[in-house]
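In: predicted model and sequence below, questions to follow.
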Amino acid sequence: MSETRRTFLRHAGGALVGLTLAPLAACERNEVMTLQQGQSLPFKTPVPDFYVINGGREAVDGWPGVPDLSRSDWTLEVEGLVDRSLTLSYSDLTEAEDLPEVSLLKTMRCVSDPTPTVLPENLLYAGTAVWTGVPLRAVLQRAGIDREKTNRLRLYAEDGYNNNLPIGRVYGPDVKTGPILAYRMNGQVLPRDHGFPVRVVAPRLYGYKNVKWLARIEATDNDSVFGQYQNRLGFVDDADVRATSRVSDPLPGNEVPAGDVRVEGYALSGYAGVDRVDVAVDDGPFRPASIQSRESVAEANPDVQGTRQWQDRSSFEYPFAGVWALWSTTVTLSQGQRTIRVRTTDRAGNQQPPTDPDPNDGSNAIAEVEVTVT
């Protein structure tokens, strides 16, 4: 492990789990929803409750802090392997007829969002929102990108943070859902802490690819890994959200009465939609939990019906890839210390492993919650 990574982990709260150093650094604890008692998660996370992660805080030397930008002084540069370099203003991006507005559902999740057994604070580093903006490919089309020569898009933020998207993420399987350049979140103007004026929202990928306060896009034929989270901190470049689950109720250390106990939480995979969630008690067998229905989600969140995934049923099967599925079940608990275990399987067959030997590709071991049954 490099000295830089050791320092980063120490400053941001790295924790030893067994013999594995879990890279909790990627989710430095600046502003998150702290869960002390169990709760039911809403499908769509209210903006005030949405976690805030500023990747540049530890990844950028001399990080200047959250940029204070206005619509009038912000511009986006598009350059590199393009026919014509662009300088786009906020109104250029939001009002142009050739840049159609789209809305997407996406669960933003930090690469190191721990299972509840890792941090006693039970911090939640994930949330789901309706993100609205323009397709990145439409901006690249206006610039005349050379798709034959371009291998990656290098993304630069106003705060000095950077990362990349392989060109296949723009024109490959995700073409119908993004990436987008987002300027609204749950119908509101994108808040400053979430990247105002404009951020990248990349379906299926961990948060560190979703660059906030976007300032410049460079199309390049250089296919080497580019980004501080990868090059400095050691996280994987593909950034696909691995199949994972989380228990939101009960939480580790909670006391619950003996008998039938409701257990609930979320499941997520960037590879494919969630196929099933199974729950076990101690070393007992896994049994299927119920996943919230599409109809129930729409009834509680009418605005999700305007998203690309909801409108194009032929292309997007619910639960959606890269969007959490809320689940619940009832387990019977006897007195004593009991461990509730949760395992997610997606439609591509990816399943949470019993342990996570490589947290650099995301913390996704089977979730375990120990409770006291009285």
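Out: Noted; the coordinates are in hand.
In: could you use CA atoms for every contact and neighbour count after this?
Out: Will do.
In: what's the first-to-last distance across stretch 239-248?
Out: The straight-line separation of the ends of stretch 239-248 (CA to CA, to the nearest Å) is 24 Å.
In: how far does that stretch sit from the chain's center?
Out: Per CA atoms, centre = their mean, to the nearest Å, the displacement of stretch 239-248 from the mean C-alpha position of its chain is 9 Å.
In: what comes into contact with that stretch?
Out: 38-41, 109, 111, 115-116, 204-206, 208-209, 263-271, 322, 342-346, 350-352, 361-362, 364-367, 369 (CA atoms under 8 Å, 6 or more residues apart in numbering).
In: for ChimeraX, what selects the buried ones among the residues you listed?
Out: The buried residues among these can be selected in ChimeraX (16 or more other CA atoms under 10 Å) with this line:
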select :38,40,41,109,111,115,116,204,205,206,208,209,263,264,265,266,267,268,269,270,271,322,342,343,344,345,346,350,351,352,361,362,364,365,366,367,369
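In: which helix runs longest in this structure?
Out: helix 3-12 (DSSP state H).
In: in whichever helix or strand comes after it, what counts as buried?
Out: Downstream of helix 3-12, the next assigned helix or strand under DSSP states H and E is strand 15-17. Buried residues in strand 15-17, counting neighbours by 16+ other CA under 10 Å, are found at Ala15.
In: put this next to the first one:
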Amino acid sequence: MESGRPGATPSEPPSSSAGHRAGAPDRLPAGPAALVGVLGLGAGLAVGHLVAGVLGPNASPFLAVGNTAIDLAPAPVKEFAIRTFGTHDKLVLIGGMGVVLLGLAVVAGLLSRRGPRPGTVFAVVLGAVGVAAVWSRPDLGPVDLLAPVAALVVGVVVFRWLHAVAVRRGARVGDGASAEGVEGAAVDGAAVDGSPAGAGTGRRRFLVMSAGVAVGAGVAGTGGQLLAGRGDTGGSAVGLGPLTPATPAPPIPAGADFAPLGTPSFITSNSDFYRVDTALSVPRVRVENWALRLHGGVDREVVLGYADIRDMPLVERTVTITCVSNEVGGEYVSTSNFIGVPLRDVLERAGVKPGADQLFSTSVDGWTCGTPVADVLDRGLLAIGMNGEPLPIEHGFPARLVVPGLYGYVSATKWVVDLELNRFDDKQAYWLERGWAQRAPIKTQSRIDAPSPFTTVPAGSVTVAGIAYAQQRGIGKVEVRADGGPWRTAELGTEVNLATWRMWRVELDLGPGEHTVECRATDRTGATQPEARVAPTPDGATGWHSTQFTVG
């Protein structure tokens, strides 16, 4: 019969199906398309990181964008990050950036199922952002643009190449192709589902090539990390040998802390010293490459090398540093024996002219700080050592500023390379531009360290212990009360100097059950820590610290 088409072969597809496939544009399946987007991004970032390993770690487009994001973030966002994530805020930022970029790469890949143009545009835009970020960084120069440019080129090339491989090797499906049929079966060169008989082999080739790109990206990224560490300052620091001050700090007297009762030890170890800064990648500066420029309101501009500082008479001072981001009861306060040269002696090398009221200091990564000149000349220190060792990398090696009595954002520039004498009206430093106070003396504070919050302590006499600080004024007394009752005066630890914290303890007779204990400090001027809670912005937090625990 005519309708039975007796001459047709079993392999001949229905004409309607053939016509549909002939006229429909091909498109990649969602999985391969997303994979192409992710691998293009990963290859670009990895090569950018590799090139940055040769030029300098901060030239990595990923880190440059992250550092720029930190600088552009509004102050409330920064405060939230520090308050919520503490010293892990940078890891959270890096992780968040990674998740966002991964999501964008997947979307770019999915938008490129019918052609590579959307993903190409995405790669170019992302590369341009990396170029702009590197260009805008104060610690990077024109040659550092090679890193983001390499990332852009490699990202585009890898994306388009993998996309072409995916299409050419059969990692695609027709718009209306059926997914039904017997897997692997083929008749006359065509699978039952209508895809080419070699599609399985083609897909395997695509996956092998994709795996190769992934491995290559991993090797490039790891290589960049290793290259970045090749100039590690650790060896540079070790080669310096011990730092022996001509004027050592007095020994810490007995009774200065109550560590067995739960307070910190009086001297904070280098590994435990708090760290809060804006550096996404810790600057690494070798002593042979470091120089400090003195200029501005001086008689003559001077550039000092590390040996110049090391050869000056070194002094050792025990100082407590406090971060302005510290909430009431916060942990961003630590004490160290800093070794260095009085800033007065350093500045005298250039000759200080009258009239300047600000020492404007700049870090190697471009961060800036403004410190009152009067405080600098009175007690400022250019520190090169910490607890008998050269400064740790994360705490400012080779040199940093330490000016006791002022919050760190106006007194503690790490990796310092530039000192300019000027007036506060001339320039605004990093945090002043973001609404923080110009002069920031540390406020009188106290904190309860023991018992820990929400713990259970044995019945009987309960020891409450903690710290207090009012740098440059000194602590006169600490008072403690339980459950809103009368204040009890605590026993103070032995005073070391006015620039450091002071430990305290008190015995309370508390019955079984839950209790709330509060503390307040009074400094040597008679000013008492106020009860009202005030946030750190713009010049430091205030309020009484309290803790709750249960007596068993």
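Out: Nice, thanks for sending it over. Source: prediction; values computed, not measured.
In: next, the TM-score between them, please.
Out: Here the TM-score for the pair of chains, by TM-score structural alignment, normalised by the length of structure 1, is 0.77; 311 aligned residues with a CA RMSD of 2.3 Å.
In: what's the mean gap between the longest helix of structure 1 and the aligned bit of structure 2?
Out: Following superposition, helix 3-12 of structure 1 is found to deviate from structure 2 by 3.4 Å on average (mean CA distance after the TM-score superposition for structure 1).
In: buried residues in that helix?
Out: In helix 3-12 of structure 1, counting by 16+ other CA under 10 Å, buried: 5, 8-9, 12.
In: all helices of the stretch 1-150 of structure 1, in order?
Out: 3-12, 56-59, 90-95, 136-143 (DSSP state H, counting those that start in this stretch).
In: contacts only, for the equivalent of Pro197 of structure 1 over in structure 2.
Out: Using TM-score structural alignment, the equivalent of Pro197 of structure 1 in structure 2 is Pro398. Counting by CA under 8 Å, 6+ apart, Pro398 of structure 2 touches 237, 285-287, 290, 306, 384, 390-391, 415.
In: where's Pro398 of structure 2 relative to Glu316 of structure 2, distance?
Out: Where Glu316 of structure 2 is concerned, Pro398 of structure 2 sits at a distance of 16 Å (CA to CA).
In: repeat that for Ala350 of structure 2.
Out: 23 Å.
In: ok, the two, which is more surrounded?
Out: When Ala350 of structure 2 and Glu316 are compared for neighbours, Glu316 comes out ahead with 26 against 19, by other CA atoms under 10 Å.
In: excluding chain neighbours, what is closest to that one?
Out: Nearest residue to Glu316 of structure 2, sequence neighbours excluded (CA to CA, 6 or more residues apart in numbering): Ile339, at 4.4 Å.
In: what do we get in structure 1 for the one you found?
Out: So, by TM-score structural alignment, Ile339 of structure 2 is matched to Thr132.
In: does its match touch Lys106 like I think?
Out: No: judged on CA atoms under 8 Å, Thr132 of structure 1 makes no contact with Lys106 at a distance of 10.6 Å.
In: ok, Trp367 of structure 2 touching Gln428?
Out: No: at 11.5 Å, Trp367 of structure 2 and Gln428 do not qualify as touching, with contact defined as CA under 8 Å.
In: hey, what's in contact with both of these two?
Out: By CA under 8 Å, 6+ apart, no residue touches both Trp367 of structure 2 and Gln428.
In: please identify which of these two sits among more neighbours.
Out: Between Trp367 of structure 2 and Gln428, counting by other CA under 10 Å, Trp367 is the more crowded of the two (21 against 17).
In: residue in structure 1 matching that one?
Out: Taking TM-score structural alignment for the superposition, Trp367 of structure 2 sits opposite Tyr161 in structure 1.
In: leaving out sequence neighbours, find the closest residue to its match.
Out: Gly56 (5.3 Å).
In: show me what contacts the one you found?
Out: Contacts of Gly56 of structure 1 by CA under 8 Å, 6+ apart are 63, 159-161.
In: which of those residues count as buried?
Out: Buried among the contacts of Gly56 of structure 1 by 16+ other CA under 10 Å: 159-161.
In: CSV for these, including secondary structure and distance to Ile217 of structure 1?
Out: Listed next are these as CSV, based on DSSP: H, G, I helix; E, B strand; the rest coil; distance: CA to CA, whole Å:
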residue, secondary structure, distance to Ile217 of structure 1
Asp159, coil, 14
Gly160, coil, 13
Tyr161, coil, 12
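In: distance to Val52 of structure 1 for those residues - can I get that in JSON lines?
Out: Shown next, in JSON lines, are the buried ones among the contacts of Gly56 of structure 1 (distance: CA to CA, whole Å):
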{"residue": "Asp159", "distance to Val52 of structure 1": "15"}
{"residue": "Gly160", "distance to Val52 of structure 1": "17"}
{"residue": "Tyr161", "distance to Val52 of structure 1": "15"}
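In: counterpart of Ala348 of structure 1 in structure 2?
Out: So Ala348 of structure 1 corresponds to Thr525, using TM-score structural alignment.
In: quick one: which helix or strand includes the closest residue to its match other than its chain neighbours?
Out: Nearest residue to Thr525 of structure 2, sequence neighbours excluded (CA to CA, 6+ apart): Arg473, at 6.7 Å. Per DSSP H and E, Arg473 of structure 2 falls between elements, in no helix or strand.
In: what is the neighbour count of Arg473 of structure 2?
Out: For Arg473 of structure 2, the count of nearby residues is 21 (other CA under 10 Å).
In: please say which position in structure 1 it maps to.
Out: Aligning on TM-score structural alignment places Arg473 of structure 2 opposite Ala272 in structure 1.
In: what's near enough to touch Ala450 of structure 2?
Out: The contact partners of Ala450 of structure 2, taken as CA under 8 Å, 6+ apart, are 261-263, 463-466.
In: if we go to 6 Å?
Out: Ala450 of structure 2 is in contact with 262, 464-465, counting by CA atoms under 6 Å, 6 or more residues apart in numbering.
In: which strands and helices sit next to the helix or strand harbouring Gly98 of structure 2?
Out: Per DSSP H and E: Gly98 of structure 2 is located in helix 89-111. Judged by 3 or more CA pairs under 6 Å, 6 or more residues apart in numbering; DSSP states H and E, helix 89-111 of structure 2 is in contact with helix 30-55.
In: helices along the stretch 201-350 of structure 1, start to end?
Out: Applying DSSP H, counting those that start in this stretch to the stretch 201-350 of structure 1 gives helices spanning 228-231, 294-300, 308-311.
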